[in-house]
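**Student:** I would like the atomic coordinates for the input below:
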Amino acid sequence: MLPGTRGLFIAMEGGDGAGKSTQAQRLDAALQETGRTVLRTREPGGTPVGEALRTLVLEHGNGEIDARTEALIFAASRAAHVQQVIEPALAAGTVVVCDRYVDSSIAYQGAGRQLGTETVRTLNEWATGGLQPDLTILLDVDPERGRDRRTAGRAAEDRLESEPDTFHQQIRLAFLEAAQTAPDRYLVLDAGRPVDELAAAIRRRVEELLP
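**Tutor:** Sure thing, here's the model as predicted:
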């Protein structure tokens, strides 16, 4: 970025097994090759408190976590992440590539847990101070395909991954509905496309937004 220029905020969204982490890593590397300063981060997480909350909410064995508590944990992690990491990086002109952001809570807790998408949206607008990504990349994946991908070579799924495919289908639809409300701010891609092809499409769209 040019000196004094605010950075670019990019969120990677999609169901479990969509390949978000892979594409975030590819985009990070591609941007750094052009001399950009990049921060690649994730949610929940990104800060010490966020990583502790990630373990609490995603790992099995922490007792019952009801839907409302789950939503609040994600929002608390996100509040710390925005305040301590994302906003300072953007102010410094950094390109921030975040694996999951508010749309994930709207989809998982709002739709999947049936707390209501507007309720969860309002909670997260308060937690983030209204910070929105400049671009959200949605990798759309069929729940069955996503499960096949994420269980390949792994011993177990986390709390949310292990929910039934009906839950993940609700999430998929919520992501797609969000993208339809602001098409200029979303890039929706079929997660089943080859990894290199997806990376190239993402890079082209991001380059259009860079100064």
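**Student:** From here on, just use CA atoms for contacts and neighbour counts.
**Tutor:** Noted.
**Student:** Give the helix, strand or coil label for T41.
**Tutor:** At T41 the chain is in strand, as set by DSSP: H, G, I helix; E, B strand; the rest coil.
**Student:** those strands in this structure, which residues are they?
**Tutor:** With DSSP state E as the criterion, the chain has strands at 8-14, 38-42, 95-99, 135-140, 186-190.
**Student:** Looking only at residue counts, what's the top helix in this structure?
**Tutor:** helix 165-181 (DSSP state H).
**Student:** List the buried residues for that helix?
**Tutor:** 167-172, 174-176, 178-179 (16 or more other CA atoms under 10 Å).
**Student:** relative to strand 186-190, how tilted is it?
**Tutor:** 140 degrees (axes from the mean of the first three to the mean of the last three CA atoms, to 10 degrees).
**Student:** Taking strand 135-140 as reference, get the angle to helix 165-181.
**Tutor:** 140 degrees.
**Student:** so what's L90 closest to, chain neighbours aside?
**Tutor:** Nearest non-adjacent residue to L90, counting by CA to CA, 6 or more residues apart in numbering: G7, 4.3 Å away.
**Student:** Now render the strands of the chain as TSV, adding mean neighbour count and distance to L123.
**Tutor:** Below are these laid out as TSV (neighbours: other CA atoms under 10 Å; distance: least, CA to CA, whole Å):
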stretch	mean neighbour count	distance to L123
strand 8-14	24	19
strand 38-42	20	19
strand 95-99	24	19
strand 135-140	24	19
strand 186-190	18	22
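**Student:** let's see this one next to it:
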Amino acid sequence: MTAGAERASAPGLFVTFEGGDGVGKTTQSTLLEEWLRGAGHSVVRTREPGGTEVGVLIRDIVLHHRGEVAPRAEALLYAADRAHHIESLVRPALARGEVVIQDRYLDSSVAYQGAGRVLGRDEVRDLSLWATGGLLPDLTVLLDLDPAAARARLDADDKPFDRLESERETFHARVRDEFLSLAAAEPDRFLVLDASRPAHDLAGDIRTRVRALLDLDAA
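**Tutor:** As a prediction, the model looks like this:
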């Protein structure tokens, strides 16, 4: 674990979902939320960017702004969103003993801005750790999928691509490689799953890992 970083601590549980665009993070976040609520847990579902009112404004800039956003400015905007989001929403929820399920966190910045934008892993990670006071998730689920297969899923949705989704294949290849490198460096935090598998099977693997973290009886 990087110096200055800390895992989210009890009584709450912090779970993040990572991976390229189109890998199924929303589907698996929803299935996990439904299962946890059914087991009686209080759940906070959120995302980055856009998990707060401030974050919605930043999300519009970094993903939908028609003009150019310089790579370093992009990284700083994500860090600003993350600092506010963690301080105002995530840490209070964890302190209340709730389960936080979050779509994207600092690993996305390392992959997309650090590798995709070629700003450097260490610089981007250190920026995010400073912004969040060093908070790391208890579990990061990495849904891994070949970028071409992920793009086919996005094409099937027939929705306009945002700024990052519109990047070239080489960009998304760098992002995928960086995600896998991050997972290899922190195997205790990451659960890496083949996102081409059926959604039900993936959900079962995620539940098994979360059940162990929550010390739940088999359900």
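**Student:** ok so, going back, now check the residue nearest to L90 of the first structure against the second structure: what is it aligned to?
**Tutor:** Counting by TM-score structural alignment, G7 of the first structure corresponds to G12 in the second structure.
**Student:** Correct me if wrong: that match contacts E98.
**Tutor:** Yes: assessed by CA atoms under 8 Å, G12 of the second structure is found in contact with E98 at 4.8 Å.
**Student:** Centroid-nearest residue for the second structure?
**Tutor:** Of all residues in the second structure, the one closest to the mean position by CA atoms, centre = their mean is R104, 1.8 Å from it.
**Student:** how far away is it from G40 of the second structure?
**Tutor:** 25 Å (CA to CA, to the nearest Å).
**Student:** With E48 of the second structure instead?
**Tutor:** On the measure of CA to CA, E48 of the second structure and G40 of the second structure end up 26 Å apart.
**Student:** more neighbours, these two?
**Tutor:** Neighbour count, other CA atoms under 10 Å: between E48 of the second structure and G40, E48 has more, with 22 against 8.
**Student:** contacting residues for the more buried one?
**Tutor:** By CA atoms under 8 Å, 6 or more residues apart in numbering, E48 of the second structure lies in contact with 55, 81-82, 102-105.
**Student:** Between those residues, which sits nearest G133 of the second structure?
**Tutor:** R82 (10.5 Å; CA to CA).
**Student:** ok now do L119 of the second structure, which residues does it touch?
**Tutor:** Counting by CA under 8 Å, 6+ apart, L119 of the second structure makes contact with 71-72, 113.
**Student:** Walking through the second structure, point out its helices one by one.
**Tutor:** 25-38, 53-64, 71-85, 91-95, 106-109, 121-132, 147-157, 169-185, 199-214.
**Student:** Give the aligned equivalent of the residue nearest to the centre of the second structure in the first structure.
**Tutor:** In the first structure, R104 of the second structure lands on R100 (TM-score structural alignment).
**Student:** and what of D126 of the second structure?
**Tutor:** That one, D126 of the second structure, aligns with T122 by TM-score structural alignment.
**Student:** How about R82 of the second structure?
**Tutor:** Checking TM-score structural alignment: R82 of the second structure goes with R78.
**Student:** next one: R59 of the second structure
**Tutor:** So R59 of the second structure corresponds to R54, using TM-score structural alignment.
**Student:** Name all residues that make contact with that match.
**Tutor:** Applying CA under 8 Å, 6+ apart, one finds that R54 of the first structure lies in contact with 43-45, 77.
**Student:** which one is V57 of the first structure nearest to, not counting chain neighbours?
**Tutor:** E70 (6.7 Å).
**Student:** Wait, the one you found touches L56, no?
**Tutor:** No: the criterion here is CA under 8 Å, and E70 of the first structure misses it with L56 at 9.7 Å.
**Student:** Between those two, which is the more surrounded one?
**Tutor:** A side-by-side neighbour count of E70 of the first structure and L56, using other CA under 10 Å, places E70 first with 19 against 16.
**Student:** Looking for the alignment partner of R149 of the first structure in the second structure.
**Tutor:** In the second structure, R149 of the first structure lands on R153 (TM-score structural alignment).
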